[in-house]
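Participant: predicted model, plus sequence, below.
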Amino acid sequence: MWNAHRIRAQRNITAPHGRPSIMYMAPHLYGLDDYLFQCNSLDVQNCQEECHMLTYPCDETVFELCCLLMEELHLLPPEDAEEGRNLYIILRQEIRNLM
């Protein structure tokens, strides 16, 4: 739904204007080049097999240490950005105290 809106013409002549979904699917209508690269599903599958997916948000040892500290200090996982920041500050201080 969002990409169906209309982008108005700008003062910058080189900036295209129109509906984003149409501009993406048919760039030639706006005098633009099509940079989409077609690839087959085998190429995508090979890339997925070679990608290393992260199972931890940081170094595994640091993650395990933080989990242990959270358990020891009876801290819960954050539910929003503010709680995440507060948890980070607490864990950072606890790790520094251990050093």
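Facilitator: All right, it came through fine. Nothing here was measured: the structure is a model prediction, and the numbers come from that model.
Participant: hey, let's count contacts and neighbours off CA atoms from now on
Facilitator: OK.
Participant: and the helices in the protein, which stretches?
Facilitator: 20-25, 41-50, 60-72, 81-98 (DSSP state H).
Participant: what's the last one packed up against?
Facilitator: The contact analysis (3 or more Cα pairs under 8 Å, 6 or more residues apart in numbering; DSSP states H and E) places helix 81-98 against helix 60-72.
Participant: chain center to the helix it packs on: distance?
Facilitator: From the chain centre to the centre of helix 60-72 is a distance of 24 Å (Cα atoms, centre = their mean, to the nearest Å).
Participant: quick check: Ala4 touching Arg19?
Facilitator: Yes. Counting by Cα atoms under 8 Å, Ala4 touches Arg19, with 5.7 Å between them.
Participant: okay, pairing it with this:
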Amino acid sequence: MIDSGLLRIDGPVHLECLGFCFIPLIQRDLNSFNHLWNSHRIRQQRNVEAPNGIPIVSYYQPEAYGTRLLCELETIDRIQERYFVKKPHFGCKDDFIPVLEHLCEMRREHLSIPESIERATSLFLALTEILDGS
């Protein structure tokens, strides 16, 4: 999209539209991968010392797998409290939502999230065309 001139990464409006259109799709796929990864069992390998079992269980119950936590959960919680950035609900900054509401003529709870890359691309192109005044 950058090479074809459709996306300007130096333009905040383009970046907000990009986030609104694509971040929910990316997050959906990441959640799916996370679920699949954490619900499968890693088989034990012969003659190889490697982790095995269910990844999420081995993370939260390392002693069941003969290991230990390398970092205490409290430490992780403190780091998260200090450095965590709240992810935007719609993939873009909250102050950009009124712009989208105005353009789409609907309230935020009715704004639809694209279900495919093709729809996300079409929506991105439509929004940026309107906002760029082309």
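Facilitator: Thanks, I have it. Not measured: the values here are computed from a predicted model.
Participant: TM-score for this pair?
Facilitator: Superposed pair, TM-score by TM-score structural alignment, normalised by the length of the first structure: 0.51. Supporting alignment: 88 aligned residues with a Cα RMSD of 4.2 Å.
Participant: more neighbours: which of Ala4 and Arg19 of the first structure?
Facilitator: Arg19 (15 against 11; other Cα atoms under 10 Å).
Participant: on that earlier part again, quick check: which of the helices of the first structure is buried the most?
Facilitator: Greatest average neighbour count among the helices of the first structure goes to helix 20-25 (a mean of 15), per mean count of other Cα atoms under 10 Å.
Participant: mean deviation of that one from the second structure?
Facilitator: Here helix 20-25 of the first structure, set against the second structure after superposition, deviates by a mean of 3.9 Å using mean Cα distance after the TM-score superposition for the first structure.
Participant: list the contacts of stretch 67-74 of the second structure.
Facilitator: By Cα atoms under 8 Å, 6 or more residues apart in numbering, the residues outside stretch 67-74 of the second structure that reach it are 59, 62.
Participant: now find how far off-centre it is within its chain.
Facilitator: 26 Å.
Participant: ends of it, how far apart?
Facilitator: 18 Å (Cα to Cα, to the nearest Å).
Participant: got it, and stretch 25-33 of the first structure?
Facilitator: 11 Å.
Participant: next one: it to chain centre, how far?
Facilitator: 27 Å.
Participant: that stretch: which residues count as buried?
Facilitator: Pro27 (16 or more other Cα atoms under 10 Å).
Participant: got a markdown table for the helices of the first structure, with distance to Leu32 of the first structure too?
Facilitator: Shown next, in a markdown table, are the helices of the first structure (distance: least, Cα to Cα, whole Å):
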| stretch | distance to Leu32 of the first structure |
| --- | --- |
| helix 20-25 | 9 |
| helix 41-50 | 26 |
| helix 60-72 | 45 |
| helix 81-98 | 40 |
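Participant: report the separation between Leu68 of the first structure and Glu94 of the first structure.
Facilitator: 11 Å.
Participant: same question for Leu87 of the first structure.
Facilitator: If you go by Cα to Cα, the gap between Leu87 of the first structure and Glu94 of the first structure works out to 10 Å.
Participant: go on, Thr55 of the first structure?
Facilitator: In terms of Cα to Cα, Thr55 of the first structure sits 24 Å off from Glu94 of the first structure.
Participant: same thing with Ile7 of the first structure?
Facilitator: 50 Å.
Participant: the residue nearest the centre of the second structure: helix or strand, and which one exactly?
Facilitator: Geometric centre of the second structure, nearest residue: Gln27, 3.1 Å, by Cα atoms, centre = their mean. Taking DSSP states H and E as the criterion, Gln27 of the second structure maps to helix 12-38.
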